[in-house]
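1. sequence unknown, structure follows:
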């Protein structure tokens, strides 16, 4: 299996065995656990850090991690501040008009509503918080409810607790620790499936780099190691 995996990646890399750039800069938000966050040492951590490091190892790439605010993460990729986005970013048609994506490395993850315990929020006509420029924000905007957007996911939780919003819609994996740790907020209503799973974002011109990461992701699907990471970090369904 190892020989087949390395052979597949070698085909993606081409006969030269390496990409033109010496270092691949991996852009992430660092504020969306369990996908990505900053640990006590101030270093990028989480599911995507572990996954990204393994992908770079399999592809024989030297990678370094860069953090960037969510609201400018796509523009700064396009402008060349880093070379990839690994930030819990769902693959959507709208985003594919601007950047390219690898194949997905998670299944479509359920989104969920969280509201104050004891409240009965109007999910169809009430005020729903979501992080700006996310698939959840787009879904709320099209649902008929009043969307209120925030720059960071933590601010959406604060908006519910302060009464500024009736509920928040976000990835269920992100919301679960808040529900488990706080006695004041609970899941409400049905889960919502949005998007086509999460992929690694790249500039549309970086076709060789895309092929390289596609091959590495596929190798992890083939040998089961991607499923092991998904289970370790308790993220959605396995492949």
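-> Cool, got the structure. Values in this document were obtained by computation on a predicted structure and should not be read as measured data.

2. hey, let's count contacts and neighbours off CA atoms from now on
-> Noted.

3. Next secondary structure after the longest helix seen in the chain?
-> In the chain, ranked by residue count with DSSP state H as the criterion, the top helix is helix 207-223. Heading C-terminal from helix 207-223, the first helix or strand you meet, by DSSP states H and E, is helix 225-232.

4. How far off centre is that following helix?
-> Helix 225-232 sits 15 Å away from the centroid of its parent chain (CA atoms, centre = their mean, to the nearest Å).

5. measure residue 206 to residue 114 for me?
-> Using CA to CA, to the nearest Å, residue 206 is found at 39 Å from residue 114.

6. Alongside the first one, take a look at this:
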């Protein structure tokens, strides 16, 4: 659930036409670096909540899908330019993003954002806070006027705390809980913040047919309870 600072995307219409002409395979773009939402397993394949969700949505929409990974900071521009057809990467629906791309309905509610540190007495307002570049977390820290240090990947934010470059990481609670597993040096601060909206699939504005197919599939999963079951299994957010 992240906030990307967007640039102008001039290739949307052309990319959408390209998809319309080759409707047989839908390319699902994800980061592959944000467990449990999406990550690469030991076989180098996309795994996690969004892999399982995406495969089920494609099956219900009767679409043949393949997975593509892309770095977070260019994930919207590369959707618009046609490198893939859908973003499914823990992306919060925001007004800023909606000016450039379209979204399906939300497939999870908003996840709380938390702080992870080496000590429980860290005060975020007076410390140095690490966040991934281009996320709603980085934007929130900047808006508070607190000291912010940004990194390209989620793993680097954790390493920054361990290495003394930052006092705490600010990220989705579901990601931070996973980062704590098997670790004894990291502690979750009590402070939580609700920022951003629910998470949806990003789609080029010209691909209304594709958006409608995925919307129908998401609705069907909500109605039969299978979406809430996946959310509970992967512990990515509260259920609907």
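-> Sure, I can see it. For clarity, every value in this text was computed on a predicted model and none was experimentally measured.

7. circling back: going by neighbour count, which residues of the longest helix of structure 1 are buried?
-> For helix 207-223 of structure 1, burial by neighbour count (16 or more other CA atoms under 10 Å) applies to 209-221.

8. Look at residue 206 and residue 114 of structure 1 and report which has more neighbours.
-> In terms of neighbours (other CA atoms under 10 Å), residue 114 is the more surrounded of residue 206 of structure 1 and residue 114; the figures are 26 against 13.

9. and that one, that one's in a strand?
-> Yes - the assignment for residue 114 of structure 1 by DSSP: H, G, I helix; E, B strand; the rest coil puts it in a strand.

10. wait, it sits on residue 171?
-> No - in this structure residue 114 of structure 1 lies outside contact range of residue 171 using CA atoms under 8 Å: 10.5 Å.

11. mind checking the SS state of the most centrally placed residue in structure 2?
-> Taking CA atoms, centre = their mean, the centroid of structure 2 lies closest to residue 90, which sits 2.0 Å from it. Put simply, residue 90 of structure 2 is coil when judged by three-state DSSP.

12. Over to the one 10 residues further on?
-> Secondary structure of residue 100 of structure 2, reduced to three states by three-state DSSP: coil.

13. tell me the contacts of the aligned partner of it in structure 1?
-> Alignment note: residue 100 of structure 2 maps to residue 98 in structure 1; criterion TM-score structural alignment. Counting by CA atoms under 8 Å, 6 or more residues apart in numbering, residue 98 of structure 1 touches 203-204.

14. For the residue nearest to residue 126 of structure 1 when sequence neighbours are not counted, which residues are in contact?
-> Nearest non-adjacent residue to residue 126 of structure 1, counting by CA to CA, 6 or more residues apart in numbering: residue 145, 5.3 Å away. Residue 145 of structure 1 makes contacts with 123-128, as judged by CA under 8 Å, 6+ apart.

15. From those, pick the one nearest residue 75 of structure 1.
-> When the contacts of residue 145 of structure 1 are compared for distance to residue 75 of structure 1 (CA to CA), residue 128 wins out at 26.2 Å.

16. hey, where'd the strands end up in structure 1?
-> Using DSSP state E, the strands found in structure 1 span residues 24-28, 31-32, 36-38, 44-45, 63-67, 84-85, 100-101, 110-116, 127-131, 146-150, 167-171, 185-193, 201-202.

17. Rebuild those as TSV, extending it with distance to residue 77 of structure 1.
-> TSV is the format used below for the strands of structure 1 (distance: least, CA to CA, whole Å):
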stretch	distance to residue 77 of structure 1
strand 24-28	8
strand 31-32	18
strand 36-38	17
strand 44-45	18
strand 63-67	11
strand 84-85	7
strand 100-101	11
strand 110-116	26
strand 127-131	19
strand 146-150	21
strand 167-171	23
strand 185-193	27
strand 201-202	7
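
18. Compare those strands and give me the one nearest residue 159 of structure 1.
-> Using CA to CA, the nearest of those to residue 159 of structure 1 is strand 127-131, at 7.2 Å.

19. other SSEs contacting that closest one?
-> helix 135-143, strand 146-150, helix 153-162, strand 167-171 (3 or more CA pairs under 8 Å, 6 or more residues apart in numbering; DSSP states H and E).

20. Most tightly packed of the ones you listed?
-> Burial among those, expressed as mean neighbours by mean count of other CA atoms under 10 Å, is greatest for strand 167-171, which shows a mean of 29.

21. From the contact counts, what lies against it?
-> On a contact count with 3+ CA pairs under 8 Å, 6+ apart, strand 167-171 of structure 1 meets strand 110-116, strand 127-131, helix 135-143, helix 153-162.

22. hmm, 7 Å instead?
-> strand 110-116, strand 127-131, helix 153-162 (3 or more CA pairs under 7 Å, 6 or more residues apart in numbering; DSSP states H and E).

23. sorry, back to before: what is the equivalent residue in structure 1 for the residue nearest to the centre of structure 2?
-> Taking TM-score structural alignment as the criterion, the aligned counterpart of residue 90 of structure 2 in structure 1 is residue 88.
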